[in-house]
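Peer 1: Here is a sequence together with a model predicted from it:
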Amino acid sequence: MATTAVSDFNAAVSSSGGPSLGDAEFQFLRDFVYRHCGIALSEQKRQLVQGRLLRRLRALGLKDFGGYCQLLRQDPDAELGELASAISTNVTSFFREMHHYDLLVDELLPRWLDEKKNGGRVRIWSAGCATGEEPYALAMVLAEALERTGSKVDARILATDLSPQALEHARAGMYALDRMGGISDERRRRWFLRGEGRYEGYACVHPRLRELVTIQPLNLLHDWPMRGPFEAIFCRNVVIYFDKPTKQRLFGRYAGLLEAGGYLFLGHSESMHGLSDEFDLVGRTVYRRRAV
């Protein structure tokens, strides 16, 4: 084999045994992901992107990244969710950042249910719901508050995500028992049905929780069909992927959907400092929209 041929061959194959992500393909993917997902990929993410997208190439029967880029050019929307799923990390759990739920239980839900008791409604949005742990945890505390107060308020939770795999998992509402460590024994008994037979080792969310949660696909950078207003929006561990201008636009759009005095919950490593003058910090990663 000629030296040139060996060099070309080595350039086309990665250390993992698959095709290598070339400069032109990586630059295209960086531009594409930023334009459609708001995620800014640095050069340091190149190996991560290559490794994660190799599985998509195999699933699609593509021989190289050039073919994958061509697929994105031809039909961006068809593959966008799969691409976003591959390059982002959906780390979630039930009752993660418990202080947020404590605020809901101790203060916010009782106040909202009382204020809306004469025909009002309560709406909470889980933006970036991943595999569903967050919205179902919200549904538990909401259902308990409704039962405790005897309220007939029309209360619901909207759960959205870009990832089709995550949404499929969320809709199934089936979770391995070893992923339910954040749920108290009392809540496990009340809100989950234990699996049997081939579902041994799993638990399924109670039908009552499903009644409270609507799960829909949504790209936060695209148009939003809902009009609000929401009492609260949970957008936790999502904006860490975005650059400053994208965060600013997103926070402005959230403010437009929250009622005056509504709440925005961010992740533990996220902050709105210097990004918006429409919110006040009122707790650990809890922001309240200023009254107009």
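Peer 2: Okay, I see it.
Peer 1: alpha carbons only for contacts and neighbour counts from here, please
Peer 2: Fine.
Peer 1: just the strands in the stretch 1-150 of the chain please.
Peer 2: For the stretch 1-150 of the chain, the strands defined by DSSP state E, counting those that start in this stretch occupy 121-127.
Peer 1: How far does stretch 55-74 stretch from one end to the other?
Peer 2: 20 Å (CA to CA, to the nearest Å).
Peer 1: Mind listing what's buried along it?
Peer 2: Within stretch 55-74, the residues that count as buried by 16 or more other CA atoms under 10 Å are 56-57, 64-66, 68-69, 72.
Peer 1: Okay, buried residues for stretch 141-149 please.
Peer 2: For stretch 141-149, the neighbour count (16+ other CA under 10 Å) marks 141-143, 145-146 as buried.
Peer 1: Tell me which stretches of the stretch 101-250 of the chain form helices.
Peer 2: 109-115, 133-149, 164-172, 185-191, 207-212, 244-257 (DSSP state H, counting those that start in this stretch).
Peer 1: among the ones you listed, which is the most enclosed?
Peer 2: Per-stretch averages of neighbours, counted by mean count of other CA atoms under 10 Å, single out helix 133-149 among the helices of the stretch 101-250 of the chain, with a mean of 20.
Peer 1: Between strand 121-127 and that helix, find me the angle.
Peer 2: Helix 133-149 and strand 121-127 are oriented at 160 degrees to each other (axes from the mean of the first three to the mean of the last three CA atoms, to 10 degrees).
Peer 1: Check whether Thr160 really touches Ile124, as I assumed.
Peer 2: No. Applying CA atoms under 8 Å, one finds Thr160 not in contact with Ile124, separated by 11.3 Å.
Peer 1: Pick the one among the buried residues of stretch 141-149 closest to Asn10.
Peer 2: Comparing these against Asn10 with CA to CA places Val141 closest, at 55.6 Å.
Peer 1: try it against this one:
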Amino acid sequence: MHILTTQAQMQQAAHDLRRQSRRIGFVPTMGNLHEGHLSLIRLARQHADTVIVSIFVNPTQFGPTEDYAAYPRTLDADLAICRREGVHLIYHPPVTEIYPPDASVTLAETSLAQTLCGAARPGHFNGVCTVVAILFNTIRPHLAVFGQKDAQQLRIIRRMVRDLAYPIQILASPTIREPDGLALSSRNRHLTPPQRAQATVLHRALTLAQANFAAGQRDPRQLENDMRQLIQQAPDARIDYISIVDDQTLAPLTAPITRPALAALAVWIGQPRLIDNTTLTP
């Protein structure tokens, strides 16, 4: 497994791989890898000859009140995991390699990013789109894998690939969960034992929405209210948003649901902010 740290190295490696007719699968990460990331790597391995993983904590997707410096850096453990999973190449650049000191160009998605986490974290998806575009341009993958847990991000990246004509296939990997339903996240490790027990309320709320929907409830406001009432029973829960939106446009739904919808929520359990989602299909 090779570890590259500069754009020049990475671009040369990508050029050589393409000359060898190798199909490149790419998994972008910020490190601190867990089983959810491994599912992305394994899916990439199924569809590509060469798997490249980036490990880069992207400063531009952190807001002014979000602690970029505190994000866990676990490079040695991440490299061991990638080696074990058969990753061929790691791209681990310093910040100055991605963003020169006088960098002045960014990308902005102006439709899908207006709701959910885009509304709660202004500028977040501008940072995501910018860094992913830079990584795509550097690595030139044939395909890239993103998780369905970050449903809004997945849709925004697909829109970016379409609108900017990237010849890249975007694969979606299902959300990986603990046995009690909690979606795997790097933030879970910051939960205290009592908070960890309470955190299952996110999945339970989505399961309730699915059950009510299957029983015939089509009023998005009622579905949201039912989820809210359940989550509020957790003493350390503080709701950022609970929203049912159109599955494609991510626009909030107010009329009875007649087409696929996305039930999405973001909830603080103590300090960690957790997200989860599920689809509701008539």
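Peer 2: Perfect, thanks for sending it. All values reported here derive from a predicted model rather than from experimental measurement.
Peer 1: Superposed, what's their TM-score?
Peer 2: With the length set by TM-score structural alignment, normalised by the length of the second structure, the two chains reach a TM-score of 0.29; 125 aligned residues with a CA RMSD of 5.2 Å.
Peer 1: got the buried residues of stretch 141-149 of the first structure as TSV, with distance to Leu281 of the first structure columns?
Peer 2: TSV is the format used below for those (distance: CA to CA, whole Å):
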residue	distance to Leu281 of the first structure
Val141	23
Leu142	24
Ala143	27
Ala145	25
Leu146	28
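Peer 1: Give the burial count for Arg196 of the second structure, as a bare number.
Peer 2: Neighbourhood size, Arg196 of the second structure [other CA atoms under 10 Å]: 16.
Peer 1: Look up which helix or strand it falls in, please.
Peer 2: helix 193-198 (DSSP states H and E).
Peer 1: OK, contacts around the nearest residue to Glu231 of the first structure once chain neighbours are set aside?
Peer 2: In space, and not counting its chain neighbours, Glu231 of the first structure is closest to Gly262: 4.8 Å by CA to CA, 6 or more residues apart in numbering. The neighbours of Gly262 of the first structure, taking CA atoms under 8 Å, 6 or more residues apart in numbering as the test, are 230-232, 288-289.
Peer 1: what two of the residues you listed have the greatest distance between them?
Peer 2: Phe230 and Arg288 (12.0 Å).
Peer 1: Tell me which of the helices of the stretch 101-250 of the first structure approaches Phe32 of the first structure most closely.
Peer 2: Taking those one by one with CA to CA, helix 244-257 is closest: 14.7 Å.
Peer 1: what packs against that closest one?
Peer 2: The contact analysis (3 or more CA pairs under 8 Å, 6 or more residues apart in numbering; DSSP states H and E) places helix 244-257 of the first structure against no helix or strand.
Peer 1: I'd like the next helix or strand past it.
Peer 2: Following helix 244-257 of the first structure toward the C-terminus (DSSP H and E): strand 258-266.
Peer 1: now that next one and strand 121-127, what's the angle there?
Peer 2: Going by the same axes, to 10 degrees, strand 258-266 of the first structure makes 40 degrees with strand 121-127.
Peer 1: Could you check how many residues crowd around Arg194 of the first structure?
Peer 2: For Arg194 of the first structure, using other CA under 10 Å, the count is 19.
Peer 1: nope, Ala14 of the second structure is what I was after
Peer 2: Ala14 of the second structure - counted by other CA under 10 Å - has 19 other residues nearby.
Peer 1: so where does it fall, helix or strand?
Peer 2: Per DSSP H and E: helix 7-19 holds Ala14 of the second structure.
Peer 1: Report the separation between Val201 of the second structure and His2 of the second structure.
Peer 2: With CA to CA as the criterion, Val201 of the second structure and His2 of the second structure are 41 Å apart.
Peer 1: And the two? Which one has more around it.
Peer 2: Neighbours were tallied for Val201 of the second structure and for His2 using other CA under 10 Å; the higher tally belongs to Val201 (23 against 10).
Peer 1: Excluding covalently adjacent residues, which one is nearest to that one?
Peer 2: Val201 of the second structure sits nearest to Ile231 (CA to CA, 6+ apart), 5.8 Å away.
Peer 1: Does the one you found touch His203 like I think?
Peer 2: No. Ile231 of the second structure is beyond contact range of His203, at 9.8 Å (criterion: CA under 8 Å).
Peer 1: circling back to that earlier point, ok, now which ones touch the residue nearest to Val201 of the second structure?
Peer 2: Contacts of Ile231 of the second structure by CA under 8 Å, 6+ apart are 201-202, 205, 237, 239.
Peer 1: Rebuild the buried residues of stretch 55-74 of the first structure as JSON lines, extending it with distance to Leu83 of the first structure.
Peer 2: As requested, the buried residues of stretch 55-74 of the first structure are exported to JSON lines (distance: CA to CA, whole Å):
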{"residue": "Arg56", "distance to Leu83 of the first structure": "8"}
{"residue": "Leu57", "distance to Leu83 of the first structure": "11"}
{"residue": "Asp64", "distance to Leu83 of the first structure": "15"}
{"residue": "Phe65", "distance to Leu83 of the first structure": "13"}
{"residue": "Gly66", "distance to Leu83 of the first structure": "15"}
{"residue": "Tyr68", "distance to Leu83 of the first structure": "10"}
{"residue": "Cys69", "distance to Leu83 of the first structure": "11"}
{"residue": "Leu72", "distance to Leu83 of the first structure": "9"}
